[in-house]
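K.L.:
Okay, predicted coordinates and the sequence, questions at the end:
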Amino acid sequence: MDLVFRARRTITSAGEVARAVGVRDGRIVAIEPIEAELDAHTVVELGEDAVLLPGLVDTHVHVNDPGRTEWEGFDTATRAAAAGGITTIIDMPLNSVPPTVDVDALAVKRRTAEGKVHVDVGFWGGIVPGNADQLRGLHDAGVFGFKCFLLHSGVDEFPHLQPAELADAMGHLAGFGALTIVHAEDSEAIDHAPSAHGERYRDFLASRPRGAENLAIAQVIETARRTDARVHILHLSSSDALPMIESARRDGVRITVETCPHYLSFTAEEIGDGATQFKCCPPIREAANRELLWRGLSDGAIDCVVSDHSPSTVELKRFDIGDFGVAWGGVSSLQLGLPAVWTQARQRGHTLVDVVRWMAERPAALVGMRRKGHIALGYDADFCVFAPDEAFVVDAERLHHRNPVTPYHGRPLAGVVRGTWLRGHEITGNRPHGQLLTRGDA
């Protein structure tokens, strides 16, 4: 074999167990008791303080390349992902220029990424008014699904859909089994909320009320019910929506939902005046809401946890004036998702088996990846070596993100990623060997 891991703590479908894991030609070919005699060119033996996890899968990443590469870029984003134990990301169709709303733009995106990726990278397509004739072509070209907004996206080149346009698009995509993923906040509700302005976080929070999320999710549910489309709710922040999501599932609506580490880690009460590094949409809400999101994750109402890494330059966060109304909205956290979630999860009695389910298995299943997210025979040899009891304090300057701004700066976290392997090769950052994925090939 090319590589064997011997780990007293390995996360598999059997739970946390002692195993020897053998790799040949980039795939897992043996999972045996730890004492089994497996010969290999390279043997990695882990101590009791380290756990062998499958590489994580992050299906919600804004790489912003090409067009806004100064915000992030494929090289820095995938270095950060690897440093965080992530071996597969899917890039969002907006914040790059051009946005991925037609086949030509997808080709530009792939050419831009070629030779620069340290982890495997797939792509979402986008739904905007007027591009219905491009959706099947993007689907055939291998995007993993289609993203849309129900209110202004934050960038003018990716306009949002009206309710009738959403219904038309979902009906169209249902015809060939494509997944629709939705930024669900209601445009009219936001328009009638107080405007976002000034340094006080509570004023920004009032400008993005829970009701805007709840209304939009209700609309998505009923549209999915009518069209029989598969639909996924992005970055859930309002716990109020969980009962109707569960009710819809009982009725047979094919709906899944994600949340993000920042909604599970931070609370509105702790965000200080002018701290625009915390600004994101939908917003970080109150402590009671956070606990209900954790309950939803625990009981399966929430399917998975992904980053929604949405970086920008330091200047766009407007720390000079601290105004939440004009600062760019997005949390930069790609490298930190695993320790951020683990820090909170362990306090609530969860195990690494749970974290792997939320951050590897279910994201891979969401997008139909058949060889990612598990340590199992035939799967890609993607691994994260994680020290769950080691701690560190986040220093934004030492992260691999292009811009040193994150709400986690100065925050103590539990769990350190000691190494990441992609198809049996350790990711060192010296030579990119990630692949560009198409739907059905992973």
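P.N.:
Cool, got the structure.
K.L.:
switch to C-alpha atoms for all contacts and neighbour counts from now on
P.N.:
OK.
K.L.:
Check the burial of the residue lying closest to Ile271 once chain neighbours are set aside by counting its neighbours.
P.N.:
With CA to CA, 6 or more residues apart in numbering as the criterion, Ile271 has its nearest non-adjacent residue at 6.6 Å, and that residue is Tyr201. As a burial measure, the neighbour count of Tyr201 was computed by other CA atoms under 10 Å and equals 28.
K.L.:
Now for Tyr201: which residues touch it?
P.N.:
Under the criterion of CA atoms under 8 Å, 6 or more residues apart in numbering, the contact list for Tyr201 reads 268, 271-275, 324.
K.L.:
What's the local residue count around Val4?
P.N.:
24.
K.L.:
That one: which element?
P.N.:
The secondary structure element spanning Val4 is strand 3-12 (assigned by DSSP states H and E).
K.L.:
take the one below as the second:
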Amino acid sequence: MVEPFDVVFRAQRMITPEGSGSGAVAVRDGRIAAVEPVGAELTAAREVHLAADEVLLPGLVDTHVHVNDPGRSEWEGFDTATRAAAAGGITTILDMPLNSLPPTVDPESLQVKREVAAPKAHVDVGFWGGAVPENLGGLGTLHDAGVFGFKSFLLHSGVDEFPPLSSSELLSAMREVADLDALLILHAEDAETVDSAPGAGGGKYADFLVSRPRDAENLAIAQVLELSRQTGARVHILHLSSSDALRMIAAARADGVRVTVETCPHYLCFTAEEIPDGATEFKCCPPIREAANRELLWQALADGTIDCVVSDHSPCTPELKRRDTGDFGEAWGGVSGLQLGLSAVWTQARLRGYDLADVLRWMARRPAELTGLRDKGAIEPGKHADLCVFAPDEAFVVDAGDLRHRNPVSAYHQRTLSGVVRQTWLRGTRIDADGAPGGRLLDRG
């Protein structure tokens, strides 16, 4: 007798590594045990039949989330962040090492964060470590403790307890990372260029944009690529905004430099020309740039120069966004978009002729591959049964007050998006956003 499966999903449309088609997905012990034709005879304790307007997707993997917990949990927290992730079809997040107190820069601070996250996680959670001046030479202990890599800034991070690396310190970090065969992920903006640019104060978005020029990204990325070439270190460019850097990235990769690149939904959806003055919910660093720049980012996704799309969810309290004054210089920089990434990217992607398989390559498979999450990111036997039931043609209007993240601030407020997440499943169990947390903590490897 063949042991029954725990759950079987039957869908007239689902997205697998082979493409789009109908099928049945059988789950046993939290993993995908089989992918068969939709009418295959599969016995299970439970069957889930998708509606005609629904598509079965793999759970998304978001490798760039600022949860800010502990220490700044009034900005966000593992309970609210992972509820928002699940509501957006995301089943795995990687938490950034800064904005929490203490920052994740040694095994002890990592343990603090794990203890805070463990009872609150509604999705699976892994952690990045930080590479800061004070812990250089000791990154191996944090690597051994299970972080997925190391984040560094090349200019002030926005919080004093997570200082940037100088040029010489960046070289030292790369040599250490290369010896560990770890991954260094970088906020690449050049400090001197930003410091010499006009100030960001006031309510005009155009003035804020001038304060974070493309050259700041371009120069920092050029430095990162050259040092990666010298040391052999694996590097990842975070939240790419400047399309000017694409050509040098492609050339470096062709020369064997081990570089990967991400961008974010807000750079693919919004344009500088449409951001009203005083609308500080759109402030992020590097900034949202012009429409022509946005289209070049889309082209780079299509040709593979940009590897993936992740949220860079960086929330804060409403007061810190300074909507009362609309002053871009005073407002905290960060877009709260964790729950909306899939719908936002799909809305724009379909307008440009891309399909759901493209979106899932950028938002599920490639983030999982880049971070070594071998059990995540695709519907295929052996992977975790992390699944999303998605209605791609259903539209909705975003109400920031209805979102699951902690504070009702969103650049997407009152925006009409296409695609509704109706269910999210983690290892074969449906996530109840109002129920008990069922996520696990992940270590590298």
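P.N.:
Alright, I've got the coordinates. All values reported here derive from a predicted model rather than from experimental measurement.
K.L.:
How alike are these chains, TM-score-wise?
P.N.:
The TM-score (TM-score structural alignment, normalised by the length of the first structure) is 0.99; 440 aligned residues with a CA RMSD of 0.5 Å.
K.L.:
How much space separates the residue nearest to Ile271 of the first structure from Val143 of the first structure?
P.N.:
Note on Tyr201 of the first structure: its distance to Val143 of the first structure, by CA to CA, to the nearest Å, is 37 Å.
K.L.:
Also Phe158 of the first structure?
P.N.:
17 Å.
K.L.:
the more surrounded of the two?
P.N.:
For Phe158 of the first structure and Val143, the more surrounded residue by other CA under 10 Å is Val143, and the numbers stand at 28 against 24.
K.L.:
Aligned to that one, what sits in the second structure?
P.N.:
Mapped onto the second structure by TM-score structural alignment, Val143 of the first structure lines up with Val147.
K.L.:
Its match and Gly130 touch, don't they?
P.N.:
No. Under the criterion of CA atoms under 8 Å, Val147 of the second structure makes no contact with Gly130, lying 9.3 Å away.
K.L.:
Can you tell me the SS state at His221 of the first structure?
P.N.:
One correction, residue 221 of the first structure is Ile, not His. Under the three-state scheme (DSSP: H, G, I helix; E, B strand; the rest coil), Ile221 of the first structure adopts helix.
K.L.:
who's in contact with it?
P.N.:
With contact set as CA under 8 Å, 6+ apart, Ile221 of the first structure has these partners: 245, 248, 253, 255.
K.L.:
any idea how far Ala113 of the first structure is from it?
P.N.:
With CA to CA as the criterion, Ile221 of the first structure and Ala113 of the first structure are 35 Å apart.
K.L.:
can you check Asp308 of the first structure too?
P.N.:
Shown here: Asp308 of the first structure relative to Ala113 of the first structure, a distance of 19 Å by CA to CA.
K.L.:
next one: Phe158 of the first structure
P.N.:
With the distance defined as CA to CA, Phe158 of the first structure ends up 21 Å from Ala113 of the first structure.
K.L.:
Kindly report the same for Leu437 of the first structure.
P.N.:
Look at Leu437 of the first structure and Ala113 of the first structure: by CA to CA, they are 11 Å apart.
K.L.:
same check, this time on Pro412 of the first structure
P.N.:
When CA to CA is applied, the distance between Pro412 of the first structure and Ala113 of the first structure equals 33 Å.
K.L.:
of the two, who's got more company?
P.N.:
When Pro412 of the first structure and Ala113 are compared for neighbours, Ala113 comes out ahead with 20 against 15, by other CA under 10 Å.
K.L.:
wouldn't that one be in contact with Phe74 here?
P.N.:
Yes. With the criterion set as CA under 8 Å, Ala113 of the first structure and Phe74 qualify as a contacting pair; they are 6.0 Å apart.
K.L.:
which residues are in contact with both of the two?
P.N.:
With contacts taken as CA under 8 Å, 6+ apart, the residues that reach both Ala113 of the first structure and Phe74 are Asp65.
K.L.:
residue contacts, Val101 of the first structure?
P.N.:
Contacts for Val101 of the first structure were tallied using CA under 8 Å, 6+ apart; they are 93, 125-128, 131, 134-135, 138.
K.L.:
what residue of the second structure takes the place of it?
P.N.:
For Val101 of the first structure, the residue aligned by TM-score structural alignment is Val105.
K.L.:
Average separation of the strand holding Val4 of the first structure from the aligned part of the second structure, please.
P.N.:
Relative to the second structure, and after both are superposed, strand 3-12 of the first structure has an average distance of 0.5 Å to its aligned residues, where the measure is mean CA distance after the TM-score superposition for the first structure.
K.L.:
so where in the second structure does that strand end up aligned?
P.N.:
So strand 3-12 of the first structure is aligned with residues 7-16, judged by TM-score structural alignment.
K.L.:
Could you do stretch 220-240 of the first structure as well?
P.N.:
Aligned by TM-score structural alignment, stretch 220-240 of the first structure corresponds to residues 224-244 of the second structure.
K.L.:
returning to what we had before: my guess is the match of Val101 of the first structure is in a strand, correct?
P.N.:
No. Assignment of Val105 of the second structure by three-state DSSP gives coil, placing it outside any strand.
K.L.:
could you pull out the strands for the stretch 151-300 of the first structure?
P.N.:
In the stretch 151-300 of the first structure, the strands defined using DSSP state E, counting those that start in this stretch lie at 179-183, 230-233, 255-259.
K.L.:
Can you check which part of the second structure the last one sits on?
P.N.:
Taken onto the second structure by TM-score structural alignment, strand 255-259 of the first structure occupies residues 259-263 there.
K.L.:
same question, stretch 64-75 of the first structure
P.N.:
Under the alignment (TM-score structural alignment), stretch 64-75 of the first structure falls on residues 68-79 in the second structure.
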